[in-house]
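> predicted coordinates and the sequence they were generated for:
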Amino acid sequence: MFHPLRVRTVERLTDDSVAVTLAVPPELRETFRHKPGQHLNVRYTVDGEEIRRSYSICSPAAEEPADPVLADPVLRVGIRLVDGGAFSTYALKELAVGDVVEAMAPMGRFVLEPRAGRFAAIVGGSGITPVLSIATTLLAREPDAQFCLIRSDRTALSTMFLDEVADLKDRYPDRFQLVTVLSREEQQTGLPSGRLDQDRLTELLPALLPTAEVDGWYLCGPFGLVLAADRALRGLGVDRTRVHQEIFHVDDGPSASARPRVESPAHSRLTATLDGRSGTWPVEEGESLLETVLRSRADAPYACKGGVCGTCRAFLVSGEVRMDRNFALEPEETGAGYVLACQSHPVTPEVELDFDR
């Protein structure tokens, strides 16, 4: 369900990015209480076309209040301009204080509930957005936690949330470690410029911190960086269960498919349960299971339709499907039977999904 939220502020971060703060009315404050690392799915109509996008929340997560009515959650999201991106272009050029944007309740499993321990993140570009919420919340709430942030950006001028990260360094000098790498600009101090590829990370990470003692790694940004960081950590012997990923952008190229490509049957039917109501519909040739549901249920959850955000996650009750791409679900989730409806196509004549589990 989408709820109307009014824009409170629009702050320019860089030439191609802004931070947008959304005001939450009292009756929706519990609905929009978020966990550190979650995102908002927003929709807006531009020139008669409905646009949906997913943006991570950069503000710290508020603690549970004694009186929910007194809670005032701050919803601040970071938006970077994407070439050809309808909503990001609108946000940077036209979105203004007082405008209304519709948003779903915060969601996502790229989260870190504050606890004692040592944690680290490797981020690229706008991948800093959810990690800023994670690090700020963790360090403020848990005095026995440490956080190392390794961030990669093109240039200093293109770096989002410079002041916020600098503030963390000032407030927690003994518990927050910052390492900055610029791919297209030399720094007077710090690491040499260049991309953070697998070989460089394999050499760099053990020199920065004891990799085996890190309780949780958070990788966020473009697919290439996340893949390189994941492979470097695996090569260093880091247990896969300690590595958490969120992809922000995927270029055309290799995909993380759940199963090898299998042709769909000529005639198949989908049964889907959503918000307690079930329906059965024929799957038309070439369409995804999400598209099948949307023909009859406009309230089906989705945002990116690219296998990245995970909004359309559903439980496969029966039958078999193939996924074209999967950049959102962890192996434990696919192993437990979850699929991305936007990327799923039927392999068996009958398929049943449950969006409520």
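In hand now; what should we look at?

> going forward, measure contacts between C-alpha atoms and count neighbours the same way
Will do.

> now name the helix or strand holding residue 136.
helix 128-141 (DSSP states H and E).

> please name every helix or strand in contact with that helix.
strand 145-153, strand 216-222 (3 or more C-alpha pairs under 8 Å, 6 or more residues apart in numbering; DSSP states H and E).

> swap in 10 Å and give it another go.
strand 49-56, strand 75-80, strand 117-124, strand 145-153, helix 162-171, strand 176-182, strand 216-222 (3 or more C-alpha pairs under 10 Å, 6 or more residues apart in numbering; DSSP states H and E).

> now do the second one: distance to the chain's middle.
Spelled out, that is strand 75-80. Offset of strand 75-80 from its chain centre (C-alpha atoms, centre = their mean, to the nearest Å): 12 Å.

> just checking, next helix/strand downstream of it?
helix 86-93.

> that following helix to strand 49-56, inter-axis angle?
Counting by axes from the mean of the first three to the mean of the last three C-alpha atoms, to 10 degrees, helix 86-93 lies at 80 degrees to strand 49-56.

> run through who's touching helix 86-93.
10-12, 15-20, 42-46, 49-53, 79-83, 85, 94-96 (C-alpha atoms under 10 Å, 6 or more residues apart in numbering).

> filter those down to the buried ones, ChimeraX style.
Those of the contacts of helix 86-93 that count as buried under 16 or more other C-alpha atoms under 10 Å are selected in ChimeraX with:
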select :10,16,17,18,19,20,42,43,44,52,53,79,80,81,95,96
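
> below is an additional structure, to be compared with the one above:
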Amino acid sequence: MLLSIREIVWETADACSLIFDSSFAYEPGQYLTVSTPVGARCYSLASSPFSGSMPQIVVKRVAGGQVSNWICDHVRPGDQLSCTGPAGRFTPSSLSADLLLLAGGSGITPIMSIITSTSGSPALIYANRDASSIIFKDELDGLLPVTHWLDSERGLPTADGLAALILPYREREAFVCGPEPFVAVAEKALQLAGVPDSRIHIERFEPAAVGDIDATVSVTIDGRTHDLPWPAGRRLLDVMIDADLNPPFSCRQGQCGACAVRMTSGEVDLLNNEILEEEDFADGYILACQAIPRSPSISITYF
């Protein structure tokens, strides 16, 4: 679907809200996959579907982030973006329950949607680099008590430190969103505080397919070539892992480059890229953890 931009609001120096000009059905905590000329990326909806406000996403500029930087530099009110979705299951089963919410940086986006949709009394722990990087600071202060964790004051979040903050709320359903390092620490903290895994919910982007193409991929790795089915919307890294290959990877967020592989034929979309530069694309490199198929036949090699 094509969505027109009604308004752009800069929430911080490097994060802006895009407010769309038309409404559509979605659930609190869901996201859209936004396509741009430099790739596609998933962005969570920050608005509530029950408030009557227009749908809203937040785009945070990151170093080397092709899609986020393109949006921040080029998109203006009145422009249109091609989006798929909404998608995702990061939605509470009950919006009247008292929830425990943990967010890091721009991970506040789907959490904000949940906060403004619930009739319960949520508790929020929100980690940021410093006070100037807090997204939705004024809105949050008017909605609920917030426990802020600022790296500039406490250092990076630790499992023990977060666990102490979580303890009073350990009987609640917990929802976690943020960069992968924060998510890993928060998940460990919840376990240390005694929250069972069945009550821990983490946002994982499993995007609607851009172009909705089923493909086959020829993978040359460890001296052998494997022809694999590549279903629409599945990430290349997951396809290879499911086939019992041994592809290198680390962050799974498109931020480290450990999963980079050279594509020798075909086309893909990258849902996020915060590491590859134009010269890398010119040499054929893609990120396996973020690639979904755009043509019916693709070949990649680790040599």
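Good, I have the coordinates. From a predicted model like this one, the values you see are computed outputs, not experimental measurements.

> rewinding a little: now the helices and strands packed on helix 128-141 of the first structure in JSON lines, with distance to residue 319 of the first structure?
Below are these laid out as JSON lines (distance: least, C-alpha to C-alpha, whole Å):
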{"stretch": "strand 49-56", "distance to residue 319 of the first structure": "29"}
{"stretch": "strand 75-80", "distance to residue 319 of the first structure": "38"}
{"stretch": "strand 117-124", "distance to residue 319 of the first structure": "38"}
{"stretch": "strand 145-153", "distance to residue 319 of the first structure": "42"}
{"stretch": "helix 162-171", "distance to residue 319 of the first structure": "47"}
{"stretch": "strand 176-182", "distance to residue 319 of the first structure": "47"}
{"stretch": "strand 216-222", "distance to residue 319 of the first structure": "33"}
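
> in three-state terms, label the most centrally placed residue in the first structure for me.
Nearest to the geometric centre of the first structure sits residue 246, at 5.0 Å (C-alpha atoms, centre = their mean). Three-state assignment for residue 246 of the first structure (DSSP: H, G, I helix; E, B strand; the rest coil): strand.

> doesn't residue 231 make contact with residue 200 of the first structure?
No - Residue 200 of the first structure is beyond contact range of residue 231, at 11.5 Å (criterion: C-alpha atoms under 10 Å).

> before we move on, back to that, got the contact list for the alignment partner in the second structure of the residue nearest to the centre of the first structure?
Under the alignment (TM-score structural alignment), residue 246 of the first structure maps onto residue 203 of the second structure. If a contact means C-alpha under 10 Å, 6+ apart, then residue 203 of the second structure has 29-31, 44, 88-91, 107, 110-111, 175-178, 183 as its contacts.

> if we go by neighbour counts, what in stretch 137-149 of the second structure is buried?
By neighbour count with 16+ other C-alpha under 10 Å, stretch 137-149 of the second structure contains the buried residues 140, 146, 148-149.

> whereabouts in the second structure does the stretch of helix or strand residue 352 of the first structure belongs to align?
Here residue 352 of the first structure sits within strand 350-354, counting by DSSP H and E. Against the second structure, there is no aligned range for strand 350-354 of the first structure (TM-score structural alignment).

> next one: stretch 127-136 of the first structure
Going by TM-score structural alignment, stretch 127-136 of the first structure sits over residues 107-116 in the second structure.

> show me where the stretch 201-303 of the second structure has its strands.
Along the stretch 201-303 of the second structure, counting by DSSP state E, counting those that start in this stretch, strands occupy 215-221, 224-230, 260-265, 268-270, 285-287, 291-293, 297-301.

> return the most buried member of those strands.
strand 291-293 (a mean of 28; mean count of other C-alpha atoms under 10 Å).

> helices or strands up against that one?
strand 39-44, strand 215-221, helix 236-242, strand 268-270.

> the last one aligns to what range in the first structure?
The alignment of strand 268-270 of the second structure onto the first structure (TM-score structural alignment) covers no residues at all.

> so which elements touch that strand?
strand 31-36, strand 39-44, strand 285-287, strand 291-293.

> kindly report the same for the third one.
Applying 3+ C-alpha pairs under 10 Å, 6+ apart, we find helix 236-242 of the second structure packed against strand 215-221, strand 224-230, strand 291-293.

> now render the ones you listed as CSV, adding distance to residue 279 of the second structure.
Output for these, formatted as CSV (distance: least, C-alpha to C-alpha, whole Å):
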stretch, distance to residue 279 of the second structure
strand 215-221, 22
strand 224-230, 26
strand 291-293, 18
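
> please name the nearest non-neighbouring residue to residue 300 of the second structure.
Nearest non-adjacent residue to residue 300 of the second structure, counting by C-alpha to C-alpha, 6 or more residues apart in numbering: residue 263, 4.2 Å away.

> residues in contact with the counterpart of residue 156 of the first structure in the second structure?
Here residue 156 of the first structure is matched to residue 131 in the second structure, going by TM-score structural alignment. Contacts for residue 131 of the second structure (C-alpha under 10 Å, 6+ apart) come out as 137, 148-153.

> same thing with residue 154 of the second structure?
So residue 154 of the second structure contacts 129-130, 161 (C-alpha under 10 Å, 6+ apart).

> let me have the residues you listed in CSV, adding neighbour count as columns.
What follows is the contacts of residue 154 of the second structure, written out as CSV (neighbours: other C-alpha atoms under 10 Å):
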residue, neighbour count
129, 17
130, 15
161, 15
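
> quick revisit: closest one to residue 167 of the second structure among the helices and strands packed on strand 291-293 of the second structure?
The minimum distance between residue 167 of the second structure and these falls on strand 39-44, with 27.8 Å, by C-alpha to C-alpha.

> in the first structure, what range does that closest one match?
Taking TM-score structural alignment, strand 39-44 of the second structure hits residues 51-56 over in the first structure.

> now that stretch on the second structure. Mean distance?
Overlaying the second structure shows stretch 51-56 of the first structure at a mean distance of 0.7 Å from the equivalent residues (mean C-alpha distance after the TM-score superposition for the first structure).
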